[in-house]
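Asker: Sequence isn't available, so here's the structure alone:
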C-alpha cells in the first residue's frame, strides 16, 4: 500500500476561498495594467514635467528594476513574517505610492514614487501566489486558481492600452495611476476577513550578505539586459550583465554553506521544480522576443497606428487568456505535462506561421500567429507555476512564488535582449547591402541603426529616394523577424521535447511528497505553519481539527 493512501483527501476550497481568489486576482490585473499604461502616458508626462532623457529612462525602468531585484527577498520575508501581513503592508504601500505617482509635479518626485511602487509591488505578487497555494489544497482546484490568477494578469496587460488611452483623452496623465487605488483599498478592507495567515514555523535568521549579493546581482543583470535590448551591444551593459551573473554564482555558492539559506538550493534538485521553471523561462523568452519585433513590424512595416497595432494584438491577448483558463479544464483528461506539451505544440505552430510573414502579406498571418502562440504558451505559464509551487514544501511557498516571478522578469528581459540583438544584427546587415546609391552618409548611418530611424529618414528624403530607403528597411526588418521566428520555433520544439520527456510521469499537483497530488496535502510541518493564534479557525491549514470538523 502506498504510504500516501492512508492520508485523507485534501480539503476542497469553498466560497470563502474563491472569493478571496477574486480579491487577490484584481490587484494582479491592475499591477499589469499599471505597467502597461505608463508607456502611453510618457508623451503626456514629458510635456507636463519635462524630464531629461536620463530621468525619463529611470521613470520608465525603476519600477521593473526594483521588482526584479526584490521579489525573492519579499517572498522569503513573507515566509517569515506572514504572507497575509506582508500582502496587506504591500497593498497599503502600493496605494499610497500610486497617489504619489499620480500627483507628481517633478521628474525627481516621479522617479521616487515609481521606485516606491516597485518596492511595494515586489511584495504583492509572491504573497498572492503563496496564499493561493495554501488556500487551495486540492490539486485540481489549485490549478484552476492559478490559471484564473494568470488570466487576470494577462487581461490587465491586454486592456491597458484601451483603458489608459481613454483616460488620457479625458484626464491628466497622472490619472492612469489612480486605477489601482480602489483595488488596494478593497484588499485592505476584505483581506483580513477572507485571507488566511501562513508563515514558516522555523524560518531561521536572514543572512545580510546573501540579501546584498542577490539584490545587486539581479539589478545588474536586469539593467544589463534592458540596456542591451534598447541600445544594442555596448561595454557597460555587457559588463553589468557579466558582473550580475558572477555575483549570482557567488550567491548560489554561499547558499550551499548556510544553515538557513535565503534560497534553498535543494529546490533546484527537484525535477518537477527545475523543469517547470526552465519551461516557463523558455516560453516567456520566445514570447517576449518575438512580440518585441511583431509590435515594430505592425507599425513600421505594415504602417498601422499605435491604436490599430493594439487592436491587431487582441487575438494574441484573447488567445493567452483562453489558454490559461482552458488549461485546468484539460486536466480532467490529461496530466499537466501533456497539457503543457499540447499547448507548446500549438505555440510551435504559431511560430511556424510567423516565419511565413513577408513585407506585403503580414497583418493576417501575424494575427493568426499571435493567437496561436499566446494560446499555446499560457498553459505552460499557468500549470508550470502550479507544478513548481506544489513541488516545494508549503512553508517555502513565498520564496518559491518569488522565484517564479523572478523567472518571469528574467525570461521576458532576456527574450527581448537576446532575440532583439539577433534581429537587429540581421536588420543592419541586410539594410546596409540594399541602401540606394546617393544616400548621404549621416542618413545612411541612421537608417542602419533602427527601422524607426529609417522610417523617420525616409519621410525627410525626396520622392523615389525616400521610397527606396523605406522599402529596403522594411525588407531588412522582415528578414530579421524571420530569423527571430526560426529561432523561436526551434526553442519551442526543444521545450516541447523537454517537458514531454522529463515531466511525463508527473500528475497535476504532484510534488515531492508523492504522486497523485500528495504534495497538495498538508504534512506534519504544515500543521504548524499558521503560527498565529489570532487567525480564526476557518482560516487555519486544512490539518487543523477545527477545519476537518467543519
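Answerer: Noted; the coordinates are in hand. Keep in mind it's a predicted model, so treat the numbers as computed, not measured.

Asker: Could you use CA atoms for every contact and neighbour count after this?
Answerer: Noted.

Asker: Just the buried residues of stretch 104-117, please?
Answerer: 104, 107, 110-117 (16 or more other C-alpha atoms under 10 Å).

Asker: And for residue 318, the neighbour number?
Answerer: 18 (other C-alpha atoms under 10 Å).

Asker: no no, residue 546
Answerer: 14.

Asker: gap between the stretch of helix or strand it belongs to and the chain center?
Answerer: Assigned by DSSP states H and E, residue 546 belongs to helix 545-548. Chain-centre distance of helix 545-548: 37 Å, with C-alpha atoms, centre = their mean, to the nearest Å.

Asker: still on that earlier bit, which members of the buried residues of stretch 104-117 are the farthest-apart pair?
Answerer: Across these, no pair lies farther apart than 107 and 117, at 15.2 Å, counting by C-alpha to C-alpha.

Asker: Do a quick rundown of the helices in the stretch 301-450 of the chain.
Answerer: Applying DSSP state H, counting those that start in this stretch to the stretch 301-450 of the chain gives helices spanning 306-312, 314-330, 336-354, 363-390, 397-414, 420-434, 441-449.

Asker: looking at those, which is closest to residue 10?
Answerer: It's helix 363-390; of those, that one is closest to residue 10 (C-alpha to C-alpha) at 13.1 Å.

Asker: any idea of the angle the closest one forms with helix 336-354?
Answerer: Counting by axes from the mean of the first three to the mean of the last three C-alpha atoms, to 10 degrees, helix 363-390 points 160 degrees away from the direction of helix 336-354.

Asker: Helix 363-390 packs against which elements?
Answerer: Counting contacts by 3 or more C-alpha pairs under 8 Å, 6 or more residues apart in numbering; DSSP states H and E, helix 363-390 packs against helix 107-135, helix 139-170, helix 271-296, helix 314-330, helix 336-354, helix 397-414.

Asker: this is the other structure I want to compare:
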C-alpha cells in the first residue's frame, strides 16, 4: 500500500507533494485522451465499415458498443489487480495490450471478427482507466490541487471525444477504415516510455481475490446490455432478451449482496451510502450516455444525410469538444462561486437543452442549429469534472481505488447504454418510418428490403444499387433518419433534465470539491 493512500484526509497536507505530479498528470491525461479517442474515432468509420463488412444493425451496435461493455465488465478486476500489483505496472500492461491488439485488424474480415477485436481492446482499456484516477488521487494530496487536476483530466475526455472523429476522418481520407485501429500502436509505444520515466508506482488496499464475484459482475453487465439491444431490435416480448434480463439482473444482485456480505469486498458498494458520491456517479453515468449517443448518431447524420466526408464530419463535431475542453478546467473555480451542486445539476440541465433542441428544430435539419445543440451538450459535459472531484473527495483515501473503479464503471456503462439505448431507439424509429415505403414497387429484392430497413447505411447502399430509381428511397431514408434522431433528442432531454433534478436533490447544499 502506498504511503499517501494510507494517510487520512485530515492529515494529507502533511504528506509532501510529489514534485513530478504535474508531469505525471500530463502522462495520465494523455492516457485518457487515447482511450476516449478510441471510443469515438470509430464513429466516422462506421459508414465505411458498414459498406465493407455489411453488418446487421445489431452487429453494428456491437462493433461500437462491445469495447465499452468489456471495459466496464473488467474494471473491477483491473482495479483489484492495480491495487495489489501496482497501478503503474497495470497501466503499462494496458498500454502494451492497447498497442498490440489493433494489429489483428489486418486479418479481421467479418463483423464477428471486428467485434472480437474490439472486445480484446476493451481488456486493455480496463487496465488503463482505473489507474488514471487513483493515481491522480495519489499524486495530488491537496484537495484543491486535486480538483484542478481532475478538471484538466475531464477536459482531456472532452478533447478525446472531439479529436477522435477528426483523427479518424483524416485517416479515412487517405487509408481504409483499418487505419482507425492501427493508429493506437505508435502512440502506445510513446506512452510506455513516458510512464516509465515520469509516473511513480503506487498501491492500494489489498483484498482477497473473489473469482465468483468477478464472473458475476462481467456476466451481469453483459446480460443487461445485451437485453437492451435485443429489446430494441425484437421487441419487449423477445424470449432471448427476457432471458438475458433475468440472468443479467440476477447476477448483478448476487454480486451486490456478495460485496455487502464480505469484510473485504472486491468492490466496496457501501461507498454508495454517501449521497454526494452517488450523485457524482449519476452525473458521470448520464453525461456519458448523452455524449456517446450524440457523437455516434450525429456523426452518421453528417455523413449519410448531409454527405460530409469523414474528416468534414469530425471537424463539424468539434464545437462540443471545444466548449467542454474550455469549461472543464474552469469548473472547480465556477464551483467555488456557485457551488458544486449547482454546477453538476446545471450542467446536466444545459446538456438536456441541447438534446431538446434536436427535437424542436424544423426538418430537414441544417448544420447551424445542430452545432448549437453540440455546444450545449459540450457545456453539460464539463459538469463531469466536478462530478469526478466530488467522487474522489467523498471517498476515504484508502478506498480511492474503489471510488475510481465506480466512476470509470459509470463512465463506461454510460457509453455502453448511450449507444445501446438511444442507438436502439434511433434504429427502431428508423425502421418504423421506412416501413411504409413500397420497396417492391422500386424493384428492391426481399433481402435488400430487409437491409434497407435495418439502417440508413443499408438503405443508402440499396438506393445506390438501384441507380436513378433509388433517389426516392435515399431521400426517404435520410428524412426518416433525421426524424428518428429528433425522437432521440426528446428522450435524451427527458433523461438529462430528470437526472439534473435528482442530482440537485441528492447533493448537499454546502458540498464543495474539497468534500466539505
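Answerer: Yep, that arrived. A quick note: this is a predicted structure, and the numbers were derived from the prediction, not measured.

Asker: closest one to residue 467 of structure 1 among the helices and strands packed on helix 363-390 of structure 1?
Answerer: helix 271-296 (18.7 Å).

Asker: how far apart are that closest one and its match in structure 2?
Answerer: Its aligned residues in structure 2 lie a mean 2.3 Å from helix 271-296 of structure 1 after superposition (mean C-alpha distance after the TM-score superposition for structure 1).

Asker: what lines up against residue 158 of structure 2 once you look at structure 1?
Answerer: Matched to structure 1 by TM-score structural alignment, residue 158 of structure 2 sits across from residue 154.

Asker: quick one: the residue lying closest to that match once chain neighbours are set aside and residue 360 of structure 1, what's the gap?
Answerer: Closest residue to residue 154 of structure 1 apart from its sequence neighbours, by C-alpha to C-alpha, 6 or more residues apart in numbering: residue 321 at 6.3 Å. According to C-alpha to C-alpha, to the nearest Å, residue 321 of structure 1 and residue 360 of structure 1 sit 29 Å apart.

Asker: Compare those two (neighbour count), which wins?
Answerer: Shown here are residue 321 of structure 1 and residue 360; by other C-alpha under 10 Å, residue 321 has more neighbours (24 against 11).

Asker: thought the more buried one was touching residue 157?
Answerer: No - counting by C-alpha atoms under 8 Å, residue 321 of structure 1 stays clear of residue 157, with 10.7 Å between them.

Asker: And the nearest residue to residue 479 of structure 2 once chain neighbours are set aside, how close does it get to residue 374 of structure 2?
Answerer: Excluding the flanking residues, the one nearest residue 479 of structure 2 by C-alpha to C-alpha, 6+ apart is residue 364, at 7.0 Å. Separation of residue 364 of structure 2 from residue 374 of structure 2 (C-alpha to C-alpha): 17 Å.

Asker: Out of the helices and strands packed on helix 363-390 of structure 1, which is closest to residue 425 of structure 1?
Answerer: Nearest to residue 425 of structure 1, of these and by C-alpha to C-alpha, is helix 271-296 at 12.8 Å.

Asker: Next, name the residue at the spatial heart of structure 1.
Answerer: residue 408 (4.0 Å; C-alpha atoms, centre = their mean).

Asker: corresponding residue for that residue in structure 2?
Answerer: In structure 2, residue 408 of structure 1 lands on residue 411 (TM-score structural alignment).

Asker: Check the burial of the match of residue 158 of structure 2 by counting its neighbours.
Answerer: Using other C-alpha under 10 Å, residue 154 of structure 1 has 22 neighbouring residues.

Asker: Settle this for me: residue 375 of structure 1 is touching residue 327, isn't it.
Answerer: No - assessed by C-alpha under 8 Å, residue 375 of structure 1 is found out of contact with residue 327, at 9.8 Å.

Asker: More neighbours: the two, which one.
Answerer: residue 375 (29 against 25).

Asker: Going by neighbour count, list what's buried in stretch 310-321 of structure 2.
Answerer: Applying 16+ other C-alpha under 10 Å to stretch 310-321 of structure 2 flags 310-321 as buried.

Asker: Distance to residue 166 of structure 2 added to these, as CSV?
Answerer: Shown next, in CSV, are those (distance: C-alpha to C-alpha, whole Å):
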residue, distance to residue 166 of structure 2
310, 8
311, 6
312, 8
313, 8
314, 4
315, 6
316, 9
317, 8
318, 8
319, 12
320, 13
321, 11
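
Asker: just checking, residue 210 of structure 2 touches residue 266?
Answerer: Yes - counting by C-alpha under 8 Å, residue 266 is a contact partner of residue 210 of structure 2 at 6.5 Å.

Asker: Can you tell me the residue that sits opposite the residue nearest to residue 154 of structure 1 in structure 2?
Answerer: By TM-score structural alignment, residue 321 of structure 1 lines up with residue 325.

Asker: Any figure for the gap between that match and residue 391 of structure 2?
Answerer: Taking C-alpha to C-alpha, one finds residue 325 of structure 2 at 20 Å from residue 391 of structure 2.

Asker: roughly how far is the host helix or strand of residue 229 of structure 1 from the heart of the chain?
Answerer: Taking DSSP H and E as the definition, one finds residue 229 of structure 1 inside helix 208-231. Mean-position distance between helix 208-231 of structure 1 and its chain equals 16 Å (C-alpha atoms, centre = their mean).

Asker: Average offset of that helix relative to structure 2?
Answerer: Helix 208-231 of structure 1 sits 3.5 Å off on average (mean C-alpha distance after the TM-score superposition for structure 1).
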